[in-house]
Structures are given as structure tokens and as C-alpha cells.
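In: sequence plus the predicted model coming up.
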Amino acid sequence: MDADARSEKERLRARLLDARAALSEERRDRAGSALRDAAAEVPELATAGTVAVYYSVDAEPDTRKLVTMLWKRGVYVLLPVFRSDRSLDWAAYEGPDSVAPARFGLLEPTGPRYGREAVARASVVLAPALAVDHAGYRLGRGAGCYDRALSLVGPNALKLGVIYDTEFLESVPAEDHDRPVDGVLTPEGGLRRL
């Protein structure tokens, strides 16, 4: 990817992060409730044995209510652990007391680590994104950890980017290593398959 495309990614990231920072806590809370309710209507989540999902921080779309809902339904929930090599390890969510502050302001599970390949057991993966386009390409924070994780997911798993409705864009810059998702989950629009 050339320098112009990298610059475009950085400008887009900055714009999207600024827009998220401007959201009120009340709006983020409502979005979290709406995401939980939308997730409850996704057939694959209703029947999932294992779901890999991130535990939101800061102005990310709030997945904490969604994680709790899945866990209370008896779904085996895997949360990521950010490794020093920028890959993701995975551990089980076992309730609100099973996460603790970690590097980079993240909240991560405190239980045993199951390795990078654990994500391959998930029938649904809910991935963070700053934006997703109509072809399924997601713009992340730039570390590439979710692209590497998505490359390990089975072909029958449902892969969704979790974003605010305004972050579903016509296109985002993509590189050869970028892995598309199958759809998006948004607070107002719910599930949109691509």
C-alpha cells in the first residue's frame, strides 16, 4: 500500500475517533443497550456455542451488555488478550469480576489463556472496528491483530464488525492482509449482512 493510502487511513481513523469522542455517555449507554437487543435477534448468536467478542473500552460501541447477555444465556464467551507481538490470545469470560485493567487501557479476562487458535472454535466473531464498508472491509486501529485473528476463523463462522451506524461507509482503504467481515452489527440498524 502506498504512502497516500496509509495517510488516507490515518486521516479517516482520526476523524472517526474524534466523532466517537464527541458522543455523550448517555448516547453510548443507549447504543450498548441497542446492540445487546440487536444481538439477541441474530439467529447465529441464539444458537452459538462459542462466541469471540471484544470487551469495549472508551468510546467504542458498548459490548459489555451484549457480553453479559450471551454469558447469562450459557454461551461460551471468549475475550481477547492483546499479546506483545500484536496478536490476540483468548480467555473465557466468567462474569464481570473476570476482567481486569490491562495495557493500553483495555479490560481483559483474568483466567487461563487458550492460545491464538482458540478463536477458530467460535461460531460467531464480533470484531471491533472504526468503520466497515459495503464490501466488508473494516478499518481497525492499525495493529492488524483482528485481521490475524480473523484469518484463523473457520469458513462457516459468522464474522461481524461492531460499529455505530454512521461508521458503515461506502468504502474504506484496504490492504492485501485485511480480512473482510460478513456483516455489521449497529445500534440502530441491527444486523446487516454483506
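Out: Noted; the coordinates are in hand. Numbers count the residues shown, from 1 in each chain.

In: CA atoms for contacts and neighbours, from now on please.
Out: Noted.

In: can you name every helix or strand that the top strand by length along the chain contacts?
Out: Ranked by residue count under DSSP state E, the longest strand found in the chain is strand 76-82. Judged by 3 or more CA pairs under 8 Å, 6 or more residues apart in numbering; DSSP states H and E, strand 76-82 is in contact with strand 50-53, helix 64-72, strand 88-92, strand 107-109.

In: apply 7 Å and report the result again.
Out: With contacts taken as 3 or more CA pairs under 7 Å, 6 or more residues apart in numbering; DSSP states H and E, strand 76-82 sits against strand 50-53, strand 88-92, strand 107-109.

In: now do it against helix 64-72, angle only.
Out: Strand 76-82 runs at 130 degrees relative to helix 64-72, counting by axes from the mean of the first three to the mean of the last three CA atoms, to 10 degrees.

In: now do G115 against L88, distance only.
Out: Using CA to CA, to the nearest Å, G115 is found at 8 Å from L88.

In: more neighbours: which of the two?
Out: Between G115 and L88, counting by other CA atoms under 10 Å, L88 is the more crowded of the two (22 against 14).

In: ok, for A118, nearest residue in space, not its chain neighbours?
Out: Leaving out its chain neighbours, the residue that sits closest to A118 by CA to CA, 6 or more residues apart in numbering is W90, at 6.3 Å.

In: ok, and here's another one to check against it:
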Amino acid sequence: MTDGIADAKRALRAELRERRQQRSDAARTAAAEGVKAQLDALVASVGARSISCFLSAPTEPGTHEFVADAVRRGIRVLLPVTRADGLLDWVVADPDGDITEGLFGMPEPVGEVLSPLAVNDVDLLIVPAAAVDGTGMRLGWGRGYFDKTLGSMEHCPPVYAVVFDSELVDEVPRDLHDQPVTGVVTPTRTVVLAPHRR
């Protein structure tokens, strides 16, 4: 990664992080309700029976209620667990399961840990992001976990990043290892941005 790209990513992440921290609790609650409605509709339109998602941090668009409700409806949901080697293990979501703090302070599930290969069987990937641009390029938070995961999948299903409405932007700085997403889910809409890879 060139210094210019790295600096641009750092600056944009800092701006987005600050904006997220300034949202009120009421705005976050409303966003979580909107995201759940959009994700429910997306899962139904894809006909997904097995998905991956993530447990949102307090400043992210909320996913906890969506995950719990999807499991109650019989959908198999895999949740990521960070590893020190930069890969993701997976745990099958359980609405009554415990949540702990992962390597970087993010909420992660407690349960039987499955290998990074477990995600190869899902029908839909729902991933976190700081921002996504109109071509489907995703800006993550800089640790590369989801870029590695997406880049290693032989048959990648549709991938949707969850962001706030203002985080669908014209352009994000990109590097060679950065992986595109199929679309974005915001509290008010679901937008297809790029054809998903097979």
C-alpha cells in the first residue's frame, strides 16, 4: 500500500469514526430497526438459509436483533471470531449465547469455534464497513480480516456491507488487496452496486 493511499484511508476512517460517535442513542435505535427491516428483506429475496453476519459495536448500525430473529426463524447464522493470524474463525449464532470482547474490543460470540472454511457454505455474507463507494469498493477499519476472507473464497456468494446512509460515498481509497462488495444495506435502503463474483 502506498503512503498516499494509507494516509487517505486513515483520514477517512477517523472522520467516519467521529461521525458515528456523535450519533444519538435514538438515532442508533432507529438505524438498527431500519437495518433489520432491510436485512430481513434481503435474506428473503436471496432465499438464504445460511448466512454470515457480525455483532455490531455500539457505534455501528445495529445487527443484534436481526441476528437473534434470523436464528429464531431457522436461519443458520455464522458470526466471526478474530484470530491473531488475521483470519476469521466462525461460531454458529445462538440467541441465548454469551458475547465477549474480541481481540480489538469488538463484540464476538462465545461457542464452538469453526474454522475459517466454515463460511464457504453460506448463501449470503453480511459484513461491516466504514464506507462503500458506488463501484462496490469497501473501506474497512484497517485490519484486513474481511478482505482476506472474501479474497480466499472460491465461490463467493453475494456480499453486502452494512453502513449508515451517509457512508455510501462517491469514492473510497483502494489498494490491490481490497475486495468489492455486491451492495450495501443502510437503515433506509438496500443498493446493489456490483455483480457478485462466482
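Out: Here it is on my side, so go on. In this text the structure is predicted, and so the values were computed from the model without any measurement.

In: superposed, what's their TM-score?
Out: Overlay of the two chains. TM-score (TM-score structural alignment, normalised by the length of the first structure): 0.94; 193 aligned residues with a CA RMSD of 1.5 Å.

In: can you get me a residue count around the residue nearest to A118 of the first structure?
Out: Neighbourhood size, W90 of the first structure [other CA under 10 Å]: 25.

In: what's the first helix or strand after the strand or helix carrying E10 of the first structure?
Out: Assigned by DSSP states H and E, E10 of the first structure belongs to helix 3-21. The C-terminal neighbour of helix 3-21 of the first structure among helices and strands, as given by DSSP H and E, is helix 25-40.

In: next structured bit after that next one?
Out: Defined by DSSP H and E, the subsequent element after helix 25-40 of the first structure is helix 43-46.

In: and that following helix, how far from the second structure on average?
Out: When the second structure is superposed, helix 43-46 of the first structure averages 5.5 Å from its matched positions, counting by mean CA distance after the TM-score superposition for the first structure.

In: what residues does that helix touch?
Out: A39, A40, V124 (CA atoms under 7 Å, 6 or more residues apart in numbering).

In: how close does the last one sit to A38 of the first structure?
Out: Applying CA to CA, one obtains 14 Å for the distance of V124 of the first structure from A38 of the first structure.

In: out of these two, which sits in the busier spot?
Out: Between V124 of the first structure and A38, V124 has the larger neighbour count (other CA under 10 Å), namely 25 against 18.

In: tally of neighbours for R141 of the first structure?
Out: Neighbours of R141 of the first structure (other CA under 10 Å): 16.

In: can I take it that it is in a helix?
Out: No. Read with DSSP: H, G, I helix; E, B strand; the rest coil, R141 of the first structure is coil and lies in no helix.

In: counterpart of it in the second structure?
Out: Matched to the second structure by TM-score structural alignment, R141 of the first structure sits across from W141.

In: and for the closest residue in space to its match that isn't next to it in sequence, the neighbour number?
Out: Closest residue to W141 of the second structure apart from its sequence neighbours, by CA to CA, 6+ apart: A130 at 6.3 Å. Other residues within reach of A130 of the second structure, judged by other CA under 10 Å, total 24.

In: who's in contact with A130 of the second structure?
Out: Applying CA under 7 Å, 6+ apart to A130 of the second structure gives the contacts R13, L16, L139, G140, W141, V163.

In: before we move on, the earlier item: what's the longest strand of the first structure in contact with?
Out: Residues outside strand 76-82 of the first structure that contact it (CA under 7 Å, 6+ apart): 49-55, 71, 88-93, 108-109.

In: quick one: that strand to strand 88-92, angle?
Out: Strand 76-82 of the first structure runs at 140 degrees relative to strand 88-92, counting by the same axes, to 10 degrees.

In: mean deviation, strand 76-82 of the first structure versus the second structure?
Out: Following the fit onto the second structure, the mean deviation recorded for strand 76-82 of the first structure is 0.4 Å by mean CA distance after the TM-score superposition for the first structure.

In: could I get the contacts of helix 43-46 of the first structure as CSV with distance to P180 of the first structure?
Out: Listed next are those as CSV, based on distance: CA to CA, whole Å:
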residue, distance to P180 of the first structure
A39, 20
A40, 23
V124, 14
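
In: out of those residues, which comes closest to P61 of the first structure?
Out: A39 (12.9 Å; CA to CA).

In: can you pull the contacts of the closest one?
Out: A39 of the first structure makes contacts with L45, as judged by CA under 7 Å, 6+ apart.

In: look up how far V181 of the first structure lies from it.
Out: Taking CA to CA as the measure, A39 of the first structure falls 16 Å from V181 of the first structure.

In: then E170 of the first structure?
Out: As defined by CA to CA, E170 of the first structure lies at a distance of 15 Å from V181 of the first structure.

In: more neighbours: which of those two?
Out: Ranked by neighbour count (other CA under 10 Å), E170 of the first structure and V181 place V181 first, with 24 against 11.
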